[in-house]
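# Mind folding the following:
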Amino acid sequence: MLINKSMYPVKAGYSAISTMQGQLGKLQTQLGNGQKAQNLAEMGNDRTVSLATRGRLTKLDSFANNIDTVNLRLSFLDQAFTSLNSLKSETRNSATPTSFGENGLVMASLQKDSENRLSQLLETLNLSVAGRYMMGGNKTDAPPVKSMDLIMNGQGPLDGFKTVVNERNRADLGTAETVDLGDLGLPNTRISGPHGNYLSVSSAMFDKLDYKLTSISSSTPTPGAASGIKTSGPTANPINHSSYFSAVPADDATVIVTLKRQDGTAAQTRSMTAVTTLSDPAVVGEYVRVPGDPSATAKNFHEALTALEGDLDSFSSITTNNSAITIKGDADGSAQLGIKLASNPVAGETLSITVQKPDKTFETITLTARASGTPAANEFAIGATRAETMQALDAAIKNQLGNLQASVHTGRLDVDQTGATVALSASSGVFGFSEITSISTTVGESTVTPASNPSITFTGKVRAGESVSFGVKMPDGTSTTIKLSAVDENPGLGQFRISDDPAETAANFAAALRLKLDDTAKTELVSASTFAATNDFFAEDGIPKRVNAAGTALENGASRTVVWYTGEIASTNPRMSATAQVDDATKVGYGVRANEDGLLSMVKTLAAMSVAEYRNDDPTAKGRFSAMVERQMKAMSADTATNEGSVERIALELGVTKATVGRASERNIAYSGQLESLLGDIETVTMEETAMQLLALKTRLEASYQTTASVANLSLVNYLK
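The predicted model follows:
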């Protein structure tokens, strides 16, 4: 028997035990950290999948970081554009044309409100998040727009917006022409009354030229004596009432007259009876009817009513229950002076009218009655009748008030009258009414030339209601129509008095046209000019334009003007000026530029509205206010919501970006879960399974230890035992 050879492979047993010990240590490590391998070498073929999966997860983590940053910035932008949308709506609804408010309160407050809104807008455009300015495109390290004070007032040698506006307004208005009021057909007067002894002087056109009729009085050369010249006003209430009959009433016909006093007290009624012969003794309220002569009947009626009531100027309205009888006074909505000749004045009687001039000084014009000889400029002749005297007094008032002078602006349009022809021409350049676009007329007896060289020639009698219209281009690119209508009585603004003589009609037309142009220039043109100045200053590229020294053209004004916008200037999509990759295939843009059309329109509109002042003592204030508000409403209209670069559209595009980012985030999260599950299958162990393997291995290892120990103790002696 061989006793030097083992029947049990001890070395192999030791090797198996060593292997199991290694497996036991590995299982214990796996149980401790949950990982299948401690290094790539241990992973075998799975290491390629692990590396690729971990690289993908790292990329998804970077996308998640981008998404968090973008969401933060989008949340601030969302708040900003919600505020801007409210600001736009508030601006749109802040005023409407002709909504001047009591004592002009709305006009006065609109400017201040616009300043506050502009300040809020500029602060919003300079929004920054964690040191990054959000509305300068790809320029994020500095505010994209200048401060409110710097923009409006400038700094040092750089002029601000207010200077640019004043400069543009002067250029558009052109040089003022100093003219006598008489050359403008002023003052407007009207003679009426049963004896042609009532005279009304209207201040309607005076007010437009910043004149005011402040007082009127009369006096006699004899102390204590009553003057035959009765005066009233200035008042906007009807004065110098006259009666008109369209038919002669029947004998003994009674009419009820209702008189309402100007002080607002209750109306009173009077009964007036038409008779062929007055009763003896006289009966109160009777008047003589003249068969076939309505005018003479109206004269008798008016005298009887005046005798019954006294001065009819104390009544705001006088009506009757007979449609054939009308009683009306002169009233055109403006302050008027009233003059009545109760009797023919005597030599030396005076009439004094005081006028406040545009420079706020006062001038009193005194006219003295003259019995014989040629009256001087400050005198009027006493006629044989009150009607003749009133005609002379009317001519003297027109002469004296007509000698007053006013500064008239025609917006760089020239009006020339020669005979029966009136021509209108625009000066060269971009300022004022820069172009006459059309001319049309409803006047039958006239001829017109094309708009390229417009003129109208009156060839015969013009009828009341016929009109002439010119289309002109405004500084801000809009257009307006200058329309004049023919009237056979006192003309108001936009009206001209007709005459049997075509040359006189043409002269009246030219005077009315100058008045209409002056009013339009000081209201609509100035408003259009102010908005044009916003286009000059708030340029999309930030480079302002200025009126050149000659006042004939616009030039680059960057060297002497504040540059309002210093952000990115590009023609590319503003949204792509700031981008972020949120997954492999999706790059979102969330950039905003403060010079985008919608934002720029808000800046321009609020800047224009914030520099326009409306004083109650300014006769052009209401016209300018209405013209400015019309432009504000158009610029802020809800119809602009679909325009490229509008506040609403930018907000919508940013909302789409936010939704896109949200969907990308959801996809990335789901994908990350899948990858982490795959990585878990490759790199991690199941704790329960590992524990079972560990226990089984431990049992085997213990059995191996016992077997090996028993074999190691074997000997011949022990074996023989």
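
# can we go C-alpha only for contacts and neighbour counts from here?
Noted.

# before we move on, which element is the residue positioned nearest the centre of the chain in?
Centroid check for the chain by C-alpha atoms, centre = their mean gives residue 632 as the closest residue, at 1.5 Å. If you go by DSSP states H and E, residue 632 is part of helix 621-635.

# immediately after that helix, which helix or strand?
Downstream of helix 621-635 (by DSSP H and E), the next one is helix 647-683.

# For stretch 71-80, give me every contacting residue.
With C-alpha atoms under 8 Å, 6 or more residues apart in numbering as the test, stretch 71-80 has contacts from 124, 127, 129, 134, 590, 651, 654, 655, 658, 661.

# run this one through as well so I can compare:
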Amino acid sequence: MSVPPLSKSLGWTRGIIESREKLFDLQRQLATGKKAATYGTLGPDRTLSIAMRSRTSITDAYKSTIQTISLRMNVMTQAIDRFSNIGREIRTDAMVPDYVLTDGNRSSTQLRAEAALDEALSLLRSEVGGRYLFAGRRTDAEPVEPTPAIMDGAGARAGFKQHLSERMQADMGADGLGRLVVPVPAAADVAISEDVDGSPFGFKIVQLATTLTGTTATGPAGVPPQATLSFSATLPEAGETVRLTLSMPDGTETVVELTAVAAGEGGDPGTFEIGADETTTAANFQAALVTSLETEAATELRAASGYAAADDFFNMDDANPPQRVDGPPFDTATALRDGTPADTVFWYLGDGDLTTDSRSTAIARIDESISVAYGARGNEEAFRWTIQNLAVLAAQTFDPNNPDVERERYSAMTSRVVSNLSFPDKRQTVEAIYAEITTAQYVSGQADERHTATKATAVQLLSEVEVADRDEVAVKILQLQTRLEASYQTTAVLSQLSLVNFL
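Have a look, this model is predicted:
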């Protein structure tokens, strides 16, 4: 008998070893559910596997970012929506003329405004995970001072109420004429002038117009501006009028109108008696004008002064501190000055750089080519405008012993609230901010849906490349076990062969 060559015996043995290794690999696949233990053993599919795993990892990172910012934006939109509702509710309340002083010197509408102000400020303190959402880039600290500090001050730092008092003194003037000068006429000329040229306080003369027979209106002109009503020997007739238009510190205007009446019929507000001659008539007109200016200053001007004070105090940013009346004395002050952190409460403490877009203070990349901007600042115009109108409504007090004048002032104040909280003059609105944040939410949601679909596709491809079919593996194991058993049996028989057994 011929002896098989060594190479053939080695080949037989190697075949058994390879089969065993393949069996072990199939058993591993059955246990782990994976086709290969390393990328190298995946063959040409390894490139696809690596690419899909990378895509899944990137998608998971984007989805994690979207989840984080979605939580923040959900809190923001809820806060902004409530903020908007607060403004609408107080505006509706202010439409109702309810001059009834329920706590001694304030109405129920004012008390509700005070509570609304505290709620609005608390909304601007909204935070998620220690990140304050209305602080711009300064996200690690509350962006607004506590309400008591803002309104009443803190230590040596003046709050809004003190600021309001100082501004009203400056606007009213020492004599209550709104910083106008109306001297007793020496002859037939009645002069009305501003007390100081260029002062930001009090009334400013816009126009003097007359329908009085025999009179001439000139100005305003000169330094400081002055208007003059000159009477002549031709006396006015009853029913004719003079209109003095004045601008006020909050940008609004008012008109003081005086009507000529016959001798002996004067005394009613807004009238003056026609005298025996031009000098007497001029004196009567001057006295009536002073009385009307006092009333107008005590009502319309004081109301306007409150809103000017609110704008000075709340309209601040990193480059523009709150403005203070440069006094004392305040009733003769002629200029504003910058408040300092040592003497004035800076109500907003967040990132106040309004030269940059507030949304850009928080930007998140949610896709390879898409980023969303969802930042906000508490001193943005819409938020600040609402806050300052709530503050001036809540802060003013009224004298119950002077109901007629105070009722007019109250009406002037609430009418401004109604107008201002309608956001006139193309001002930024709270709804506009809400729309921008919800747009960012929508874009993020759409990106999240795309990432979910992309991940599902990647996972499916990975499954096809990496995941072993357990049924198929089980069949292969059974087939291989059968072949190995046959090989082992054959090998065992061959190992017992000898010449003696053969013979």
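
# Residue 228 of structure 2 belongs to a strand?
Yes. Membership of residue 228 of structure 2 in a strand is supported by DSSP: H, G, I helix; E, B strand; the rest coil.

# What residue in structure 1 is paired with it?
When structure 1 is aligned by TM-score structural alignment, residue 228 of structure 2 is paired with residue 455.

# Report the aligned residue range of structure 2 for the helix holding residue 632 of structure 1.
Using TM-score structural alignment, helix 621-635 of structure 1 lines up with residues 406-420 of structure 2.

# Give me the mean distance between the matching stretch and structure 1.
Superposed on structure 1, stretch 406-420 of structure 2 shows a mean distance to its aligned partners of 0.9 Å (mean C-alpha distance after the TM-score superposition for structure 1).

# who are the neighbours in contact with residue 90 of structure 2?
For residue 90 of structure 2, the contacting residues are 109, 112, 113, 116, by C-alpha under 8 Å, 6+ apart.

# What's the match for residue 490 of structure 1 in structure 2?
Using TM-score structural alignment, residue 490 of structure 1 pairs with residue 266 in structure 2.

# That match contacts residue 272, correct?
Yes. With contact defined as C-alpha atoms under 8 Å, residue 266 of structure 2 and residue 272 form a contacting pair (5.7 Å).

# Have a look at how far, on average, the longest helix along structure 1 is from structure 2.
Counting by DSSP state H, the longest helix found in structure 1 is helix 46-92. Compared with structure 2 after the fit, helix 46-92 of structure 1 shows a mean deviation of 1.7 Å (mean C-alpha distance after the TM-score superposition for structure 1).

# Any idea how far that helix is from the middle of the chain?
Centroid separation for helix 46-92 of structure 1 versus its chain: 37 Å, with C-alpha atoms, centre = their mean, to the nearest Å.

# go on, stretch 574-588 of structure 1?
A distance of 37 Å separates the centroid of the chain from that of stretch 574-588 of structure 1, by C-alpha atoms, centre = their mean.

# ok, and what's touching it?
Contacts of stretch 574-588 of structure 1 (C-alpha under 8 Å, 6+ apart): 60, 63-64, 66-67, 70, 137-138, 589-593, 596, 657, 660-661, 664-665, 668.

# ok, residue 138 of structure 2 - contacts?
If you count contacts by C-alpha under 8 Å, 6+ apart, residue 138 of structure 2 has them with 132, 350, 351.

# mind listing the helices for the stretch 101-250 of structure 1?
For the stretch 101-250 of structure 1, helices defined by DSSP state H, counting those that start in this stretch occupy the ranges 105-125, 148-153, 161-173, 204-208.

# right, and those helices - which one's nearest residue 716 of structure 1?
Nearest of the helices of the stretch 101-250 of structure 1 to residue 716 of structure 1, taken as C-alpha to C-alpha: helix 105-125 at 102.3 Å.
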